[in-house]
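>>> Here is my input; please provide its structure:
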Amino acid sequence: MSFVKKILSSFKNMHLQSLIANGLMSVFGMITLSIVYRSLKVTDIGVYIFFLSIIGLIDNLRAGFLTVTIIKFFSGTSIDRGREVAGSAWLLSAIIAVIFFILNIPTYFISKTVSDQGLALILKYFALISVVTLPCFMADCIVQAKKRFDRMLWLRIFNQGSYTLLVFTLASLHKLNLTTLLYTYIASNLFASVMVIILRWTMMGTIFKAKKDTVWELFHFGKYSMGTNISSNLFGVTNTFIINFLIGPAALAMYNLGGKLMQIVEIPLLSFVTSGMPLLSGNYNNGEKEGMIYTLKKLVGMLTVVLIPVVIISLIFAEPIIHLLGGKNYVANEAPNLFRIFIVIALLYPADRFFAIGVDVIHRPKINFYKIIIMSLSNIVAIFIGVWIYHSIYSIAFASVIPIIVAIYMTYKPLNDYYNFNFLSIYKVGFQELVLLYKLQKNKFFSSSKNLL
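Next up is the predicted model:
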């Protein structure tokens, strides 16, 4: 095999495909945000961020309820069982959409009496957005369950790519404002959903294969597993609420700019969580306790070790990074230091996410459910204590480390009961695996180069 073919073959790796798909989404998101920060007033940006945060929470509730559930029950099953699971998931998602529409009827009229613009937009449009995004959401779950991460790449292009293109076009025409931004968001999601329906990636027709027992099976697992998915989103939303109503939309815009760059951590983390869960599930389903824990340690350790140089570079170059994303007007305020705080705390993210996934895999989703409750309470208490003592937006950023530590402790204990392992050994394994990976890749590519000479 030639050197070029070996490079191209690397792109068939599902971890890399997942990383590229989510990385592309991040790039589109950064470009979009950069355009928005340069085109809208700071208060309008705050309203926009608040709107997206709440929509994100609603989407994560649905994703937490169904994504892990679909992957777990669909992966590795027979064709008939897969159709039954997909159909039952479609039925559940349709029921959720109907519930949202019923709730949206009174909230639509209530929105006219609400003074906060961001909250009013949520009360008006949350059901519409939920329905518009449904086909794309289900296609995303199914391509993950099928390990078709090449299709996930196209999903990101259809969705986030079209959104970025529309935002860029409106900004170039000087037509970008809060209203057109909202309509653009809806239109891009509608386009993506239509495309996946045309391409038949949704398995929508399997809804007629749904069975009552399977629906209840998915429901009972999903009601607890949703805690895994919303853990990373819920606290950001809590902070968004507190900043929006206690400090104001302008401060929220600053806070979001510092936090938005955390996608350089979130995207590879999301990619490896997405592709790593089927591996952990496979180990568990085959009774390989040691293998599952080793896979967990390897993924957490490798990601954490890789993050260390990223953190160091971010601490040094925070100002130019913020300048690149938001423009020169945001360099002299709190945004760079907020970014520094967030990036250091991010070293705990891999353990938090993969431990949560691990608890789901060993069939103990209730722990994640209770974990979310305790994390929420600890987050709120830490924030209010911080604001009361320092009355600064920095106190909210520092307080975010408390619930993450709580989450890691609560999920480490049951995983350690399942198969005993030392927490610090995670990072030793991660470093060793990275060294091994480097040596393998070095031998692979350099040996092929010598053969060509």
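
>>> contacts and neighbour counts: CA atoms only from here.
Noted.

>>> Beyond the host helix or strand of Asn22, next helix or strand please.
Per DSSP states H and E, Asn22 falls inside helix 14-39. Per DSSP H and E, helix 14-39 leads on to helix 42-74 as the next helix or strand towards the C-terminus.

>>> quick one more, to check against the first:
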Amino acid sequence: MGKNSYWLRSGFYSMGYRLAVLIFGFGSFYFLIRYFTKAEFGAWALFISITTIIEMSRNGLIQNAVIKLIHNSHPDDVGKIVLSSFIINILYSGLIYTLLASFSGVLSRMFHIPDIGDMFVYYGITILLLVPFSQFNYIQQSKFSFSGIFWSTVFRQGSFFISVLIICLLKIKITLVDLVLVQSACTFLGLICAYFSARKFIQVTYAWDINIIKRVLGFGKYVMGTNISSLLFKTVDQFSVGYFLNTNIVALYNSAIRVSNLIEYPSTAVAEVVYPQSAFRTSSEGDHAAKVLYEKSVGLTLALTLPVVIGTVILADYIIFIIAGPEYHEAAAILRVTILYGIFTPFSRQFGTVMDSSGRPNLNFILNFSSVFFNIASNYFFIQQYGMIGAAFGTLLSNVVIFIAGNIMLTRIFKIELRQVFHYMFFYYGVGFDFLQKKLKTKLQG
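So this is what the prediction gives:
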């Protein structure tokens, strides 16, 4: 009952956290795409892509390392681990801001966006606030507590959505730079909530240990490299469209990507719940535990995403019309291709979870790092041949190649079987069908 309680409670909050990001992020997109011109929205889409890479690289460097080290270390060292990760977080954030401020002019010329320099200067406020915000969330996740992460996300993302809603409905005139400042204010609200949720878990030892810092960096450098590579892989198509074409085309392409990215939320939510358990169980039970968790978690996420993929391919024209309006009707063809990424996402997401939790982050990094270069070459070729939709074809081909390579590695190391993944997928369909059948029978009898 205890294990079931953990999975239900953690799954509820993790899915809720991802659902909050989905609803508020999609809601902000829905109004902003109608508020800004295509060129302005394309600029905002590129800015968000870059800042997402920055935030996920921070998580990669610190988050998984902190969780794994806390579970594999003596209780007396937990405070040192937290302090060491905090020091790394501050230094890394300072380095990132310095690089952004230095190269913002280059980015402005590369993508023909005059305002992007000022946008990154003011984004420094958000970078600063995210240092304690992220630390509080890492601590909670290491303690298997997801409720605080859920509520801090609701405060941060929800307040931004409400701000965008007010701006759009009242037709308040703002610039892209103003929107960056609004984002910072909302991050501050999320930080306050994160502090009150995490304070009961905070355990800091003021005597820091250089060896622990080395251990965090030693593990985290691979995960950070993996996260950056993974996000670059996912955004190569948008950056390529922005570089070879223009921000108007980016806006069209991003409207399709926004919809297809929604399918990743179940995979990410399951991965966040599985990782702490996988780290714990592989430490005590060995690689067999990772094999079973992989097959079950991929089967579950496939069961959730496959119907969405099929439905989106059929209804792409209507979906684009509803979410972006008639001006973006060309994006429907792109959506039919990009939604197919969702078939491969559960495999790639859990590949990373299994590799990191079993102490093999270097293999995860190598595969993801290699995939970026393949995707750049693939996008270049297909964009030259087919224009905007070529970026979608190029990335789809890259997803297929990475799926094949990842499956070969998993089979050799963990003896993972694809047939077991599909066995679990149909098993979960059966469970869901039985549940609905019982509910319907109860309702009819009542």
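
>>> And the helix holding Asn22 of structure 1 against structure 2, how far off on average?
Compared with structure 2 after fitting, helix 14-39 of structure 1 has a mean deviation of 0.9 Å; criterion: mean Cα distance after the TM-score superposition for structure 1.

>>> what does that helix correspond to over in structure 2?
Counting by TM-score structural alignment, helix 14-39 of structure 1 falls onto residues 10-35 of structure 2.

>>> Pull the distance from that stretch to the chain's centre.
12 Å (Cα atoms, centre = their mean, to the nearest Å).

>>> Any buried residues in that stretch, and which?
10-22, 24-33, 35 (16 or more other Cα atoms under 10 Å).

>>> Check stretch 282-301 of structure 2 too.
282-283, 287, 289-301.

>>> and what of stretch 190-198 of structure 2?
Quick answer for stretch 190-198 of structure 2 (16+ other Cα under 10 Å): 190-191, 193-195, 197-198.

>>> Pick out the most distant pair among the buried residues of stretch 282-301 of structure 2.
For the buried residues of stretch 282-301 of structure 2, the farthest-apart pair by Cα to Cα is Ser283 and Thr301; their separation is 24.6 Å.

>>> For stretch 423-434 of structure 2, which outside residues touch it?
295-296, 298-303 (Cα atoms under 8 Å, 6 or more residues apart in numbering).

>>> what separates the counterpart of Phe381 of structure 2 in structure 1 from Ser378 of structure 1, distance-wise?
Matched by TM-score structural alignment, Phe381 of structure 2 corresponds to Ile385 in structure 1. Distance of Ile385 of structure 1 to Ser378 of structure 1, computed by Cα to Cα, to the nearest Å: 11 Å.

>>> out of everything not next to it in sequence, what's closest to the counterpart of Pro266 of structure 2 in structure 1?
Here Pro266 of structure 2 is matched to Pro268 in structure 1, going by TM-score structural alignment. Using Cα to Cα, 6 or more residues apart in numbering and skipping residues adjacent in sequence, the residue nearest Pro268 of structure 1 is Leu19, 5.7 Å away.

>>> Met152 of structure 1 too?
Counting by Cα to Cα, 6+ apart, the residue nearest Met152 of structure 1 is Ala21, at 6.1 Å.

>>> got the contact list for that neighbour?
149-150, 152-154, 156.

>>> overlap between those residues and structure 2?
Retained in structure 2: 152-154, 156, out of these (criterion both residues aligned by TM-score structural alignment, their matches' Cα atoms under 8 Å).

>>> Which ones among those residues lie within strands?
Among the kept ones among the contacts of Ala21 of structure 1, no member is found in strands (DSSP state E).

>>> With Leu22 of structure 2 as the reference, measure out to whichever residue in structure 2 pairs up with Ala187 of structure 1.
If you follow Ala187 of structure 1 across to structure 2 using TM-score structural alignment, you land on Ala185. In this view, Ala185 of structure 2 and Leu22 of structure 2 are 20 Å apart by Cα to Cα.

>>> Ok, Val66 of structure 2 next?
26 Å.

>>> and what of Glu272 of structure 2?
Where Leu22 of structure 2 is concerned, Glu272 of structure 2 sits at a distance of 16 Å (Cα to Cα).

>>> repeat for Phe201 of structure 2
28 Å.

>>> how much space between the residue most central in space within structure 1 and Leu299 of structure 1?
In structure 1, the centroid-proximal residue (Cα atoms, centre = their mean) is Leu270; its distance is 5.8 Å. Applying Cα to Cα, the value for Leu270 of structure 1 to Leu299 of structure 1 is 12 Å.
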